[in-house]
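[1] make a model of this:
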Amino acid sequence: MTRLSVNINKVATIRNARGGDNPNLVQVAKDCERFGAEGITIHPRPDERHIRYQDVYDLKKVVTTEFNIEGNPQDRFMDLVLEVVPEQATLVPDAEHAITSNAGWDTIVHKDFLTDVIKALKEKGIRSSIFVDPDPKMVEGAALIGADRVELYTEPYATNYHNDKEAAIKDYILAGEKAIELGLGLNAGHDLDLKNLRYFGEEIKGLDEVSIGHALICDALYYGLENTIQLYKRQLS
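    Reported below is the predicted structural model:
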């Protein structure tokens, strides 16, 4: 069954809005696991707009499921990841001031850089996942640089799902098939929600993990965190 990793960035955003420690990020992570999440995802950015670098150390002490740290593998991020040693590092080519991630890696153009990054992760026993657009060529590039997994960037799928779900999923099926063919693990994330998740999970064979934050935290405002996590897990069952 596809695993659900809960991205708790938005919880940190709410906390930071008042400058205190409410909601407490560590407690939320522990509760997400208690409510059934199979992983915790965070995305520390250089400006610490949501996840603070200290949060990473604090969460490492308590997360008992898979700890997944996302980010652009610049020097400060890599120093952090190599010190904390999460189960998985997801490499995302986000610009420093971007509101959110909006594109995958060109694994061909950035082959040399990513090869060095992945080598450093492997030396620490950290699984590497490369954030890519649903393009078999980019998946092939990820395999060539030694990545363990790819994470398919699903915002285009989510945007087009309500207009034509068959067309929206087409490229993802091809990219997913290529990943499986090449022996890569397969993750997905960005704008997946209770409306579009089930279809995605049914159509993409061999999907190991989805990372969901924004929609899940928004739904939790209405349904409660425990119930919401269970609702998302049911979409994947």
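[2] CA atoms for contacts and neighbours, from now on please.
    OK.
[3] and the helices in this structure, which stretches?
    With DSSP state H as the criterion, the chain has helices at 9-18, 25-34, 53-60, 75-84, 111-123, 136-144, 155-160, 165-181, 197-203, 214-223, 225-236.
[4] just the buried residues of the second one, please?
    Counting neighbours by 16 or more other Cα atoms under 10 Å, one finds that the buried residues in helix 25-34 are 25-26, 29-30, 32-33.
[5] next one: the last one
    Of the residues in helix 225-236, those scored as buried under the neighbour-count criterion (16+ other Cα under 10 Å) are 225-226, 228-229, 232-233, 235-236.
[6] what does the shortest one give?
    When neighbours are counted by 16+ other Cα under 10 Å, the buried residues of helix 155-160 are found to be 155-158.
[7] swap in the fourth one?
    If you call a residue buried by 16+ other Cα under 10 Å, then helix 75-84 has these buried ones: 77-78, 80-82, 84.
[8] run a quick neighbour tally on residue 180.
    Neighbour count of residue 180, defined by other Cα atoms under 10 Å: 16.
[9] structure for this one too, so we can compare:
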Amino acid sequence: MTKLSVNINKIATLRNSRGGDVPNVVQFAKDVQRFGGEGVTIHPRPDERHIRYQDAFDLKPEVYTEYNIEGNPIPKFIDLVLKVKPTQVTLVPDAEDAITSNAGWDTIKHKDFLIDVIKEFKQNNIRTSIFVDPIKSQIEGAKETGTDRIELYTEAFAHDYALGNKDGIKPYAECADLANKLGLGINAGHDLSLDNIQFFKENIPGLLEVSIGHALIAESLYLGVENVIQMYLRKLS
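    Reported below is the predicted structural model:
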């Protein structure tokens, strides 16, 4: 079964829009787990426009499932992760002003940098994953960094699927096959939704975890958080 990790950035965005502490990010994470979610993901950015660095510390004692912290490994982020010690750190090459993640790592160009960062996290018993595009050479490059897992950047798949082009899954399936042969764990995320998640899951061998935030929260506005989480779990089973 593929684990569902719920990205709660959008809950922090809503909280920050009015100040105060409503909705409460920690309580939402507790509820996500109570409703069946198998992980909680946060992606703090340097300007703290949604998840704040303090949130990462506040969530630590309350997340008893998988705790995944995503972000660009700038010194401030590395320091945060080493202090919090989540289950997993997912390295994403975000520009500081990026609205959302929009590209995977060039694992060949940044090989030496990634090796050093990943080594430090693994020495602290933190599982590592790196965000990658579905390109075989980048999967091979990821293997050379020493990472435990990759996270396939799924925006292109989601775009193609919405247009009715199911062939958009092919590079992902091929990269998943390669990753499995290389001994890399496979995660996935970005624009996955109730509409496309089952098709993606059925075509990606060895898919360990998906991280879903924007779509899940938007769907929950109509269908309810508990119901939506259960719907994802059924599609992933």
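[10] quick TM-score on the pair, please.
    The TM-score (TM-score structural alignment, normalised by the length of structure 1) is 0.99; 237 aligned residues with a Cα RMSD of 0.6 Å.
[11] closest to residue 163 of structure 1 among the buried residues of helix 225-236 of structure 1?
    Nearest to residue 163 of structure 1 among these, counting by Cα to Cα, is residue 235 at 20.3 Å.
[12] residue 173 of structure 1: which of the buried residues of helix 155-160 of structure 1 is nearest?
    The nearest one, if we look at these relative to residue 173 of structure 1 and count by Cα to Cα, is residue 157, at 11.1 Å.
[13] ok, the closest one - contacts?
    165, 168-169 (Cα atoms under 8 Å, 6 or more residues apart in numbering).
[14] and what of residue 140 of structure 1?
    Residue 140 of structure 1 makes contacts with 178-179, 182, as judged by Cα under 8 Å, 6+ apart.
[15] show the buried residues in those.
    With burial judged by 16+ other Cα under 10 Å, the buried subset of these is 178-179.
[16] mind putting the contacts of residue 140 of structure 1 into JSON lines with distance to residue 13 of structure 1?
    Converted to JSON lines, these look like this (distance: Cα to Cα, whole Å):
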{"residue": "178", "distance to residue 13 of structure 1": "36"}
{"residue": "179", "distance to residue 13 of structure 1": "34"}
{"residue": "182", "distance to residue 13 of structure 1": "38"}
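[17] wait, which of the contacts of residue 140 of structure 1 is closest to residue 12 of structure 1?
    The closest of the contacts of residue 140 of structure 1 to residue 12 of structure 1 turns out to be residue 179 (Cα to Cα; 32.8 Å).
[18] gap between the spatially most central residue of structure 1 and residue 192 of structure 1?
    Residue closest to the average C-alpha location in structure 1 (Cα atoms, centre = their mean): residue 211, at 4.3 Å. Here residue 211 of structure 1 is placed at a distance of 8 Å from residue 192 of structure 1 (Cα to Cα, to the nearest Å).
[19] just residue 28 of structure 1 next, same as before
    Residue 28 of structure 1 is 21 Å from residue 192 of structure 1, by Cα to Cα.
[20] what's the answer for residue 109 of structure 1, then?
    With the distance defined as Cα to Cα, residue 109 of structure 1 ends up 28 Å from residue 192 of structure 1.
[21] picking that back up, now distance to residue 188 of structure 1 too, for the helices of structure 1, in JSON lines please.
    Formatted as JSON lines, those follow (distance: least, Cα to Cα, whole Å):
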{"stretch": "helix 9-18", "distance to residue 188 of structure 1": "17"}
{"stretch": "helix 25-34", "distance to residue 188 of structure 1": "19"}
{"stretch": "helix 53-60", "distance to residue 188 of structure 1": "22"}
{"stretch": "helix 75-84", "distance to residue 188 of structure 1": "21"}
{"stretch": "helix 111-123", "distance to residue 188 of structure 1": "19"}
{"stretch": "helix 136-144", "distance to residue 188 of structure 1": "13"}
{"stretch": "helix 155-160", "distance to residue 188 of structure 1": "10"}
{"stretch": "helix 165-181", "distance to residue 188 of structure 1": "10"}
{"stretch": "helix 197-203", "distance to residue 188 of structure 1": "9"}
{"stretch": "helix 214-223", "distance to residue 188 of structure 1": "14"}
{"stretch": "helix 225-236", "distance to residue 188 of structure 1": "12"}
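[22] and residue 25 of structure 1, what is it in contact with?
    Neighbours of residue 25 of structure 1 in contact, by Cα under 8 Å, 6+ apart: 8, 11-12, 15, 55.
[23] many thanks, have a good one.
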